[in-house]
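> What follows is a predicted structure for the sequence shown.
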Amino acid sequence: MDEVEVVVAHSERATLRVGEVFVKVDGHPTHLATEARAMELAPVPTPTVLWHEPPALALAAVPGTALGVLGAPSEASPAAWAAAGRMIRRLHEAPLPPWPGRPLADVEADLEQECEWLLAHSPLPSEVVQRNREIARGALRPRRPAFIHGDLQITHVFIEDDEVTGIIDWSEGGPGDPMFDLAILTLGHEERLEELLAGYGRDVDRGAIRAWWSLRSLTAARWLLEHGFDPDAPGCEFDVLRARMREGA
């Protein structure tokens, strides 16, 4: 019998792997239902749903390897990054799912709250927090919503032979800012942005992408610290924030 591998586990969610099957357990009453529905509607490769019995969802593994990991250079080719861009464009041009996205007012409130926490607890110099806070506010602009993944980390996009074989973890899928997806995928891998955009194409707001790099890193920091992750590891969120200081943008 295959061993049970704990992929991730914290107070909100656990994901287990047994062979080629992933089982997610989520205490929130709607997260897994939203994830299953988002995968059904998304016009891109997604994991096959094997069964869904709340509070658990079983998914088949997708072939290929992740585009990369946060904190290490991506070994994927420029062609693979361009393929990811084309797939994301396909998602963003799809009809909106029939549930609401997250209001910008909530995003703004989170930004202010998390920045105040960072300033009070001093894991970063105050000037780094304040400068990135200013940059992050550039993401809080009116925008036409698109069907977005909502948590498009580099480990959630799988590639084989320079083609996308699957995009996983859709619990945040819904209407939102398409620049957010592009920013999350390139967080810590800013040097691959142009390769991604070579496939994604037109109508890109690079300023908004940079703003989302700052906003995501600021708002994720406390959660990461409280759940045993290290945003100060090389190439991770705190390095992203420091980079904005070095480039002055």
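Yep, that arrived. Remember, it's a predicted structure, so these values are computed and weren't measured experimentally. Numbering: from 1, shown residues only.

> Could you use CA atoms for every contact and neighbour count after this?
Noted.

> got the residue ranges for the helices in this protein?
Applying DSSP state H to the chain gives helices spanning 31-41, 78-92, 104-121, 126-136, 178-186, 193-200, 206-226, 237-247.

> Of these, which stretch is the most buried?
When the helices of the chain are scored by mean count of other C-alpha atoms under 10 Å, the highest mean neighbour count falls to helix 178-186 (a mean of 24).

> Just list what that helix packs against, helices and strands only.
strand 146-148, helix 206-226 (3 or more C-alpha pairs under 8 Å, 6 or more residues apart in numbering; DSSP states H and E).

> try it against this one:
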Amino acid sequence: METVEVVVAHRERATLRVGDVFLKVDGDQARLDVEVAAMALAPVPTPEVLWRKPPALAIAAVRGTALGVLGEPSLASAGAWAAAGAAVRTLHEAPLPPWPGRSLDEIASDLDRECALLVAGGVLPAEVVVRNRQVAEVALRPWMPVFTHGDLQITHVFVDGDEVTGVIDWSEASRGDALYDLAVLTLGHEERLGDLLAGYGSDVDLDVIRGWWSLRSLLVVRWLIENGFDPASPGCEFDVLRARM
């Protein structure tokens, strides 16, 4: 008999694994709509959709292992990181999805709100928040929209040797900033940015990537705490923010 593994669970969604099948249950059907549509459009390896019956989506497991996990050194080779970079570049060069992404004004407003709440609640020292808000400012500039994954965490890219075998969790896919995807993938793994860019194959503004590291971390800290995750774990968001000091 197959055992049931809880991969992740919080107030918004849960993902279970039974053998080679992942079952995603989401309270927001629009997110599942985006996930299914994005996987159909993306020109990179994605999981096979087995069935969809709201509020659940069943997908097949992809071959290989995740590029790494936040808070631990990535054991993947430089070639695997370069392959991930090439896959991300392929995605960014694809036709735009038909739905929009978040506007610059929306992101800036969310950042202002989160910074104020982090300081008021004593979640982080004020000087850490202020400094990272300054670093994040560089990312808040107009960009040419591309097809972005939107939540390209290191655990969402699977490799087998130096081959990308699957990219998972597409519910945040939209039109967005290419450098945001690159920043999220290397969050907490700054030392692998060069390997990633070797495969991505174009010049990028490193200050903007650093800005997205700070911005992403500032935006997610309270959500992580409220949903049972620990951004203070070694190598995670608190350390990313402190590294800018």
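In hand now; what should we look at? The model shown is predicted, which means the values in this text are computed figures rather than measured ones.

> Just the TM-score for the two chains, thanks.
Overlay of the two chains. TM-score (TM-score structural alignment, normalised by the length of the second structure): 0.99; 245 aligned residues with a C-alpha RMSD of 0.7 Å.

> circling back: any chance of the helices and strands packed on helix 178-186 of the first structure in TSV, with distance to Val69 of the first structure too?
Output for those, formatted as TSV (distance: least, C-alpha to C-alpha, whole Å):
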stretch	distance to Val69 of the first structure
strand 146-148	20
helix 206-226	16
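
> Arg17 of the first structure is nearest to which of those?
Closest approach to Arg17 of the first structure among these (C-alpha to C-alpha): helix 206-226, 22.3 Å.

> Check which helices and strands that closest one is in contact with.
helix 104-121, helix 126-136, helix 178-186, helix 237-247.

> so that helix matches what in the second structure?
The alignment of helix 206-226 of the first structure onto the second structure (TM-score structural alignment) spans residues 206-226.

> ok, back up a step: compile the helices of the first structure into a markdown table and extend it with columns for distance to Thr65 of the first structure.
Output for the helices of the first structure, formatted as a markdown table (distance: least, C-alpha to C-alpha, whole Å):
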| stretch | distance to Thr65 of the first structure |
| --- | --- |
| helix 31-41 | 19 |
| helix 78-92 | 11 |
| helix 104-121 | 32 |
| helix 126-136 | 31 |
| helix 178-186 | 15 |
| helix 193-200 | 17 |
| helix 206-226 | 24 |
| helix 237-247 | 23 |
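
> Run a quick neighbour tally on Pro29 of the first structure.
Neighbours of Pro29 of the first structure under the rule other C-alpha atoms under 10 Å: 10.

> Spatially nearest residue to it (excluding sequence neighbours)?
Closest residue to Pro29 of the first structure apart from its sequence neighbours, by C-alpha to C-alpha, 6 or more residues apart in numbering: Pro55 at 7.3 Å.

> got it, and Val129 of the first structure?
Per C-alpha to C-alpha, 6+ apart, closest to Val129 of the first structure is Cys115, 6.6 Å.

> residues contacting the one you found?
Contacts for Cys115 of the first structure (C-alpha atoms under 8 Å, 6 or more residues apart in numbering) come out as 129-130, 133, 218-219.

> Please pull up the equivalent of it in the second structure.
Using TM-score structural alignment, Cys115 of the first structure sits opposite Cys115 in the second structure.

> Distance-wise, check that match relative to Ala173 of the second structure.
25 Å (C-alpha to C-alpha, to the nearest Å).
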